[in-house]
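[1] what's the 3D shape of this:
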Amino acid sequence: MVRLGIVGFGIMGERLLRAALTHEEVRPVALWDPSPAAATRLAEVAPGLPMLDSASAVIEACDALYIASPPSSHIPHAEAAFAAGRAVFLEKPLASDLADARRFVAGAESSGARAAVNYPMASSPAVAQLSAWRAEIGSPRTLSITADFAAWPRSWQMGAASWLSKRADGGFTREVLSHFLFLTRRQLGALTLLDRDATFPEGDGAETAVRATLMAGATPVALRGGVGTTTADEANEWRLACEAGSIRLRDWSFAEKREADGSFRPAPDAIPNAEMRPMVLRGQLSKLARLTKGERVDLATLREALEVQEVVEAILVG
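    Below is the predicted model of the structure:
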C-alpha cells in the first residue's frame, strides 16, 4: 500500500481523500490544512485520520504527497517533498508565477523526480470513448471549446472564493478551461496561441469573458468562455469535427457522437459527472500508486501542465 499524504483539505483534497479511503493500492495516512474548519470536516469524513501540525510532518509520514493547497504554495510543498524522496501529485496550475513554474519543471525533470498533475481527463472513461471514436471518423478538421457559468466561482466553490475570484490565482480559464486545453494537447498535439482577448471587471477580480484562437498540431481551435452566459451553474463542451463525423465531450462526462440527423447521441454507458468523478479519481490514484513505485503511467506530466499554463497565462494577459 502506498502511504498518501494530503496538503490542503478543501474541495479537491476531500474528493481525493474519499476516493482513497477504500482504494486497494493507496492508504491515506495524514493531512495538513491550517484551517480549523478543515480539521472539523476531516473528523467527520475520516474519523481517526490525523490532521498533523505542518506540511513537513505530512511529508515525513507519506510515500506520495497530494498538493491541493492554493497555487502560490504548490512549488514550496512539492520541492520539500522531492527533497525527502517522495512522489508528488499536484493540482493545477503549477504556480502563481509562470517563471517559477518553468524553473520548477526544469529542476524536477533534471533530477528525475516522480511527479504528476491531477488532470482527471487522463483517467476519464468518456475521454477513452472519444479516442475510440476518433479511429472511425478520420482526420480532425476543427475543434471548438466553450465554457459558460452563471456566476464565478461556481456555487459549490464559495469556500475558496477568497482566491478563486481573484485575478492573481483564480478565474475559470485556469480552473476549468485548462482541463480542456490539456485534453486538446493530448488528443491533437502541441498548442500554439494565435490571438486572444480577455475581459476583467474593475479591481482585482478574475476574468468575466475570454476568447482565443489556437492551433493544436495542425487543427484550428476556437475557444470561448464567459460568466453570466448561462442560467445553469456551468455548461461546457469540447467538440471535434473530423472528415467523417463529429464527436464531443459535454458537461465533463458525456461522450457524444453526431448522428446522421445532426443530433448528438451519448455513449451507452454515459453517466453524469457527479457519478463519474469518483471512478475517475480512483483511476488517478491507481496510476499514482504505480508512479510512486517508479512505473511509467499516463498521468499528466509536469511538462504538459506547464505547456497548458503557458497558454492559459497568455490568454489572460491584460
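[2] Going by C-alpha atoms from here, please, whenever you check contacts or count neighbours.
    Will do.
[3] For the top helix by length along the chain, buried residues please.
    For the chain, the longest helix by residue count, based on DSSP state H, is helix 273-292. Neighbour-count burial for helix 273-292 flags 273, 276-289, 291-292 (criterion: 16 or more other Cα atoms under 10 Å).
[4] Which parts of this structure are helices?
    Using DSSP H, the helices of the chain run over 11-21, 36-45, 55-61, 74-83, 98-111, 125-134, 161-164, 172, 178-188, 273-292, 302-315.
[5] Identify whichever of those lies nearest to residue 149.
    Nearest of those to residue 149, taken as Cα to Cα: helix 172 at 8.7 Å.
[6] Which neighbouring elements make contact with that closest one?
    Here helix 172 touches no other helix or strand, going by 3 or more Cα pairs under 8 Å, 6 or more residues apart in numbering; DSSP states H and E.
[7] And the strands in the stretch 151-300 of the chain, which stretches?
    191-199, 209-216, 219-227, 234-242, 245-250, 254-258, 264-266 (DSSP state E, counting those that start in this stretch).
[8] Including mean neighbour count and distance to residue 125, could those go into TSV?
    What follows is the strands of the stretch 151-300 of the chain, written out as TSV (neighbours: other Cα atoms under 10 Å; distance: least, Cα to Cα, whole Å):
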stretch	mean neighbour count	distance to residue 125
strand 191-199	16	24
strand 209-216	20	22
strand 219-227	20	23
strand 234-242	19	15
strand 245-250	22	11
strand 254-258	23	9
strand 264-266	16	13
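[9] would you turn those strands into JSON lines with distance to residue 95?
    Formatted as JSON lines, these follow (distance: least, Cα to Cα, whole Å):
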{"stretch": "strand 191-199", "distance to residue 95": "20"}
{"stretch": "strand 209-216", "distance to residue 95": "21"}
{"stretch": "strand 219-227", "distance to residue 95": "22"}
{"stretch": "strand 234-242", "distance to residue 95": "25"}
{"stretch": "strand 245-250", "distance to residue 95": "28"}
{"stretch": "strand 254-258", "distance to residue 95": "30"}
{"stretch": "strand 264-266", "distance to residue 95": "36"}
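[10] Also this sequence, please, to line up against the first:
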Amino acid sequence: MPTTDAPLALGIIGAGIMGERLLNAIHGAPDSPVRVSAIWDPAPDALDRIAAAFPAVPRVADAAAVVATSGCVYVASPPASHLGYARAALTAGRSVFCEKPLAIDLSEARAFVAEAGTAGGVNFPFASSPGVAAIARWIEAGAIGTPRRLAIAVAFARWPRPWQQDAARWLDARDEGGFTREVVSHFLFLARRLLGPLQDVRGRVDFPEAGRSERAIDVTLTAGGLPVTLTGRVGATAADDHNTWTLEGDTGAVRLRDWAIAERRGPDGRFEPEPDAIPNERLRPITLRRQIEGVVRMARGEPHHLATFAEALAVQEAVEAILAL
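    The predicted model follows:
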C-alpha cells in the first residue's frame, strides 16, 4: 500500500469493551493518524451505546459493510468469530488488526497464519507499553546481569472481572474464555518477545466447575531456555486484577507490576518504580495510541512493532498447552 499522510480508514467489528477503548484512544488524540470509517456489532444495545458516546462514528448494517468502507479492519468480537471476519477482510484486500486469540481451534489458527501473510497484527498492547519499554532498556543496559529465571503471577478477586460481566457468557466458558487465554497470554507474549520461544509446558490446571473456565494454574515452562514459573488464582486477592512479571538475573531483578509499573530491585531487596511510572488506567490510552501508530505502519506495508500473526499463534500454542494439562 503506498505511503500517504491521509488518515487510515479503520473499521471496527465489535462494539464491546475493546472496541470502545480503541475509540476512546482515537478520539482522545488531537491528531489521530486514523479515522473510524464504520463500526458494527450484532447487538443493537452495543451500537446504541456507541451512538451515545461517539455520535459521529458511522454505524453500519453488517460486517461486510465495515470491510467495504475500510483500509484496515479491527476485529474486536468474541474469539470464536475472529477468523471469519479476519479472512473476509484479507480476501477483500484489507489489512487486519485482531484481538487475541486468533481462533478457538488451534488447527484453524495454524491454517490461517500459513495463508494470511504479513497484512495483519494482533492486539498485544505490551508491544507498545512504555512500562515494557523501560524494562527492556534496563535489561539491555545490564541492570540484571545474565537473566536466570522468570516468574509470572496473576490473581483475581473473581472471574470474569467486574467490568467484563456483559461478556461473561464466553469469558467464563471453558472452550473460549478463562484468565489464561484472556490475561496470561499477554505475559507469555512479553516473555516470548523479550526472552525467546515458549516451550516445555508442565503443571496443573484446576477446572472445579463443569463447563466453566479455570480457577487456578500452577505451571512451569521455558522462554528462550530460561525457566519460567507461572501461577494464577481466582479468589486469592481482594483486587479485581493483580499481576507481576519478574525477571531475575545474577546481579539484579526487574518486574512489571499491575500491567504498567516498571520496577527495579534495589540493594535493600525492595522493588522501586521508574520515576515516570503511571498506573494502568492512565497508561492504557497512551499505549493504545502507540498501538494505533503501529496499525498505520502495518497497513502501509512499513516495518512495525505490533505482534504478528506468527507471534500470536506461538502464544496461543503455549496457552492451549497449559489448558490441556
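[11] what's next to the longest helix of structure 1, contact-wise?
    Helix 273-292 of structure 1 has contacts (Cα atoms under 8 Å, 6 or more residues apart in numbering) with 2, 15-16, 19-20, 23, 25-26, 63-64, 86-87, 89, 114-116, 118, 120-125, 251-254, 296-299.
[12] how about a cut-off of 7 Å?
    The list of residues contacting helix 273-292 of structure 1 from outside it, by Cα atoms under 7 Å, 6 or more residues apart in numbering, reads 2, 16, 19, 23, 25-26, 64, 87, 114, 120, 123-124, 252-253, 297, 299.
[13] cool, stretch 182-192 of structure 2 as well?
    With Cα under 7 Å, 6+ apart as the test, stretch 182-192 of structure 2 has contacts from 124, 126, 198, 223, 315, 319.
[14] Quick check: the aligned residue for the third one in structure 1?
    It refers to residue 198 of structure 2. Taking TM-score structural alignment, residue 198 of structure 2 has residue 191 as its aligned residue in structure 1.
[15] What of the first one?
    With the correspondence set by TM-score structural alignment, residue 124 of structure 2 lines up against residue 119 in structure 1.
[16] what does the fifth one give?
    Taking TM-score structural alignment, residue 315 of structure 2 has residue 308 as its aligned residue in structure 1.
[17] which ones are touching residue 100 of structure 2?
    With contacts defined as Cα under 7 Å, 6+ apart, residue 100 of structure 2 is in contact with 122-123.
[18] and if you look at residue 72 of structure 2?
    Applying Cα under 7 Å, 6+ apart, the residues near residue 72 of structure 2 are 9-11, 94-96, 299.
[19] mind checking how far it is from residue 95 of structure 2?
    Distance, residue 72 of structure 2 to residue 95 of structure 2, using Cα to Cα, to the nearest Å: 5 Å.
[20] Could you do residue 47 of structure 2 as well?
    For residue 47 of structure 2, the distance to residue 95 of structure 2 equals 23 Å [Cα to Cα].
[21] Looking at those two, which has the bigger crowd around it?
    Set residue 47 of structure 2 next to residue 95 and count neighbours by other Cα atoms under 10 Å: residue 95 wins out with 30 against 20.
[22] Return the residue of structure 1 aligned against that one.
    Using TM-score structural alignment, residue 95 of structure 2 sits opposite residue 87 in structure 1.
[23] my guess is its match meets residue 60, correct?
    No. Residue 87 of structure 1 is not in contact with residue 60 according to Cα atoms under 7 Å; the separation is 11.9 Å.
[24] on that earlier part again, would you mind measuring from the match of residue 95 of structure 2 to residue 294 of structure 1?
    For residue 87 of structure 1, the distance to residue 294 of structure 1 - Cα to Cα - is 9 Å.
[25] Check residue 264 of structure 1 too.
    41 Å.
[26] so what's the residue most central in space within structure 1 up against?
    In structure 1, the C-alpha nearest the mean C-alpha coordinate belongs to residue 119, at 3.6 Å (Cα atoms, centre = their mean). Residue 119 of structure 1 is in contact with 179, 300, counting by Cα under 7 Å, 6+ apart.
[27] Just to confirm, what residue in structure 2 is aligned with residue 160 of structure 1?
    Aligned by TM-score structural alignment, residue 160 of structure 1 pairs with residue 167 of structure 2.
[28] can you check residue 51 of structure 1 too?
    Using TM-score structural alignment, the partner of residue 51 of structure 1 in structure 2 is residue 59.
[29] Likewise for residue 7 of structure 1?
    Alignment note: residue 7 of structure 1 maps to residue 13 in structure 2; criterion TM-score structural alignment.
[30] ok, now how distant is that match from residue 291 of structure 2?
    Distance from residue 13 of structure 2 to residue 291 of structure 2, by Cα to Cα: 17 Å.
[31] And for residue 123 of structure 2?
    Relative to residue 291 of structure 2, residue 123 of structure 2 is positioned 8 Å away (Cα to Cα).
[32] next one: residue 157 of structure 2
    Using Cα to Cα, one gets 29 Å for the distance from residue 157 of structure 2 to residue 291 of structure 2.
[33] can you check residue 107 of structure 2 too?
    28 Å.
[34] go on, residue 100 of structure 2?
    Applying Cα to Cα to residue 100 of structure 2 and residue 291 of structure 2 gives a distance of 14 Å.
[35] try residue 81 of structure 2
    Going from residue 81 of structure 2 to residue 291 of structure 2 by Cα to Cα gives 22 Å.
[36] what about residue 275 of structure 2, neighbour count?
    Using other Cα under 10 Å, residue 275 of structure 2 has 9 other residues around it.
[37] what's the answer for the one 4 residues further on, then?
    By other Cα under 10 Å, 13 other residues sit near residue 279 of structure 2.
[38] Can you find the partner of it in structure 1?
    Aligning on TM-score structural alignment places residue 279 of structure 2 opposite residue 272 in structure 1.
[39] residue contacts, its match?
    So residue 272 of structure 1 contacts 253-254 (Cα under 7 Å, 6+ apart).
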